[in-house]
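Trainee: here are the coordinates; sequence isn't available:
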């Protein structure tokens, strides 16, 4: 499906509805808010300031909403006051999203919106995002997934329309390893460190990860940091706010994976051409089989943890460990199109 058909599908989905848009000001929610403003009967963008977001994220979300022309509301609640969040368990992001969406769902009910819509795109299903599990459990609508819109599609459409968005909207708590307590002191020094590096380098996206006082700096364009005097200054400033050591990830940060499948050649003929991908999370095969039945003929082996789907001549095998293999497809594009149809059916 080409991008225009995907956007038309999104417009058709939103047309005439009354929706509350979960709005961060990032690329995905910006595109969703833009189309909702144009197509929905009524649209309200809601941003949750949870006390651990970079200050500029809330400000930029407000500015972007104003440019789009959508109604916008900021709801403030400090999650650092919640002991379950402060303990920073492995399901931290799930807890956070649950708190956010419960607040938005109450607004939607009280003000008679049809429901909350979320900017998760179909490429996000290739990553291990606990918040997606919450969306699936609570039936939060994800229109970009329904329209098979990828991260690459989102960026391309926004660039074509010359629409600004915030390239970095993740909360500062994600910089602290799970299991290590989240404290106001840690959040404040992370915020200071990231703002310092942004101001010194003009980089849009900076991450400073905090592992009990060990700072790990991650940026997309590392060349802007490779200067001895600059690095000495950053180290001095970060130690002054409580970091014990300062390190740099030379691998960079922020690259988006556009290729969703890789080619795996078969020995016995072109009709068995095969593409493969592996997801970074485990799958619930019985639940996945139920969803796959909407697409074609499914064979499900709970014992082996494998599901096979026949769609015409095409065949796809899905394993509980996250491995997905597409067979009897024409080429990479054909395999990727098949994967886009399968991804929304996967259950964890």
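Mentor: Thanks, I have the structure now. What you are looking at is a predicted structure, and each value in this text was computed from that prediction instead of being measured. Numbers count the residues shown, from 1 in each chain.
Trainee: Please make it C-alpha for all contacts and neighbour counts, starting now.
Mentor: Fine.
Trainee: what about stretch 120-129, distance to the chain center?
Mentor: 6 Å (CA atoms, centre = their mean, to the nearest Å).
Trainee: Also stretch 43-56?
Mentor: That offset, for stretch 43-56, works out to 16 Å (CA atoms, centre = their mean).
Trainee: what's the answer for stretch 106-119, then?
Mentor: Centre-to-centre, stretch 106-119 and its host chain are 21 Å apart (CA atoms, centre = their mean).
Trainee: take the one below as the second:
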């Protein structure tokens, strides 16, 4: 990493980019690292809070950027390439800020496990020359968690997070109301004890995915789950019997996952 010189890092608040920023701070020094965090309706509110708190504690310069992704029709329409359009706009904005601040390189937290999923956003980042130091080092998620634990990072065991729009199936338009419902719904799931759970937004239907080990608890808390989701405006609530799967709605429609939904 020493050969990267002055490095800007897209800091989401997740363990991958947090570890990258921590290592960069140690290797390059405070004045040679700039963390850039995007806030907006696509990002869960607690992620922005965590990112700001950690950067301050780690003595890393953080610039928080507000980007209105919903202003872009290609993103709002939510076709299978939404992630490409979103990442292209996001990284273009961050690159301009970084270079204006004297940081010619921008890096993200992509790791060895990421390309196996359907991620057109990776293509957009590559087209812009965004660096992937963790991937280039050959680190997978398990390596990153071990490294984060060794550095006593507070999110070393935090569940994987993702853009809130990833909870809305391709072909269903993305809007601020849906994103707020997803964010509030996942906060409610966390409050009920379901760590790392997902709320998939299918219009009037909320599909809940919890860790497979939490399925029995979800059945036991059926009434609380129904109440929480209906307070957010959902008419129907379903529990996915397969449990949480990474990338469950990538390029999928509501019908694609219907055989594992259990009505609550």
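Mentor: Yep, that arrived. As the structure is a computational prediction, the values presented were derived from the model and not from experiment.
Trainee: Give me the TM-score for these two chains.
Mentor: Here the TM-score for the pair of chains, by TM-score structural alignment, normalised by the length of the second structure, is 0.85; 244 aligned residues with a CA RMSD of 2.2 Å.
Trainee: Stretch 83-96 of the second structure vs the first structure, average offset?
Mentor: Here the mean offset of stretch 83-96 of the second structure against the first structure after fitting is 0.9 Å, by mean CA distance after the TM-score superposition for the first structure.
Trainee: for the helix or strand that contains residue 66 of the first structure, packing partners?
Mentor: Per DSSP states H and E, residue 66 of the first structure falls inside helix 55-68. With contacts defined as 3 or more CA pairs under 8 Å, 6 or more residues apart in numbering; DSSP states H and E, helix 55-68 of the first structure has these neighbours: helix 27-39, strand 42-49, strand 71-76.
Trainee: wait, which of these is closest to residue 21 of the first structure?
Mentor: Among these, strand 42-49 comes nearest to residue 21 of the first structure, with 4.6 Å by CA to CA.
Trainee: Next, the angle from that closest one to helix 55-68.
Mentor: Counting by axes from the mean of the first three to the mean of the last three CA atoms, to 10 degrees, strand 42-49 of the first structure lies at 170 degrees to helix 55-68.
Trainee: Now strand 42-49 of the first structure: buried residues?
Mentor: 42, 43, 44, 45, 46, 47, 48, 49 (16 or more other CA atoms under 10 Å).
Trainee: chain center to the longest helix along the second structure: distance?
Mentor: Longest helix in the second structure by number of residues, with DSSP state H as the criterion: helix 82-100. Here helix 82-100 of the second structure shows a centroid-to-chain-centroid distance of 16 Å under the convention CA atoms, centre = their mean.
Trainee: Then stretch 221-228 of the first structure?
Mentor: Counting by CA atoms, centre = their mean, stretch 221-228 of the first structure comes out at 28 Å from the chain centroid.
Trainee: can you give me the end-to-end distance of that stretch?
Mentor: 16 Å (CA to CA, to the nearest Å).
Trainee: Residues touching it, excluding its own?
Mentor: When contacts are defined by CA atoms under 8 Å, 6 or more residues apart in numbering, stretch 221-228 of the first structure is touched by residues 201, 203, 231, 250, 252.
Trainee: any idea what sits nearest the third one, other than its immediate chain neighbours?
Mentor: Nearest non-adjacent residue to residue 231 of the first structure, counting by CA to CA, 6 or more residues apart in numbering: residue 225, 6.8 Å away.
Trainee: aligned partner of residue 50 of the first structure in the second structure?
Mentor: The alignment partner of residue 50 of the first structure in the second structure, by TM-score structural alignment, is residue 40.
Trainee: All set now, cheers.
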